[in-house]
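Asker: Build me a model:
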Amino acid sequence: MSNIDYLRRKYPTKSLLKKKETAAELNCSIATLDRLRKVNAISSKKVGGGIYFTLEEIASFLDS
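Answerer: Prediction:
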């Protein structure tokens, strides 16, 4: 099963994950996730006051 299929099955009603959820999927800390964002290793979106990651972006990062 590919990473995107896994994420879509795990989060069937979501297309965006919060930083905490994304860090858990990447098995890293929120601080490490922030560093990855800063160096553009993973893309994020700002919605309201929060930072979110698409399932596709998370899967793409895991595949690389």
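Asker: CA atoms for contacts and neighbours, from now on please.
Answerer: Will do.
Asker: which residues of the protein fall in helices?
Answerer: Using DSSP state H, the helices of the chain run over residues 3-10, 19-26, 30-38, 55-63.
Asker: Out of those helices, which is closest to residue 49?
Answerer: The minimum distance between residue 49 and these falls on helix 19-26, with 12.2 Å, by Cα to Cα.
Asker: one step back: save the helices of the chain as TSV, and put in distance to residue 47 and mean neighbour count too.
Answerer: TSV is the format used below for the helices of the chain (distance: least, Cα to Cα, whole Å; neighbours: other Cα atoms under 10 Å):
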stretch	distance to residue 47	mean neighbour count
helix 3-10	21	14
helix 19-26	12	16
helix 30-38	15	14
helix 55-63	15	16
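Asker: Second input sequence below; structure requested for side-by-side comparison:
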Amino acid sequence: MTTLDNLHHRYKKSLLSKKETARELNISQATLDRLRKSGAIKSKKVGGGIFFTINEIVLFLES
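Answerer: Sure thing, here's the model as predicted:
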């Protein structure tokens, strides 16, 4: 099972919150914010919240 399939199976959704993403990457939310602001990982704003697509998380992990 690929990382992408694994994440889709575990979460059954395509967007993860900052907390979920930080947990998957094993980093703090502050580090995730720095990565996001530097452009290392792309995010989406939805209803005032910051979210990350599973595809973007996999791209980051593979880079």
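Asker: before we move on, back to that, go through the helices of structure 1 and name the closest to residue 48 of structure 1.
Answerer: Comparison of the helices of structure 1 against residue 48 of structure 1 by Cα to Cα identifies helix 19-26 as nearest, at 13.8 Å.
Asker: Superpose on structure 2 and give me the mean offset of the closest one.
Answerer: With mean Cα distance after the TM-score superposition for structure 1, helix 19-26 of structure 1 departs from structure 2 by a mean of 0.2 Å once superposed.
Asker: on contacts alone, who are the packing partners of that helix?
Answerer: Packing partners of helix 19-26 of structure 1 (3 or more Cα pairs under 8 Å, 6 or more residues apart in numbering; DSSP states H and E): helix 30-38, strand 50-54, helix 55-63.
Asker: The first one vs structure 2, mean deviation?
Answerer: I take that to be helix 30-38 of structure 1. Counting by mean Cα distance after the TM-score superposition for structure 1, helix 30-38 of structure 1 comes out at 0.3 Å.
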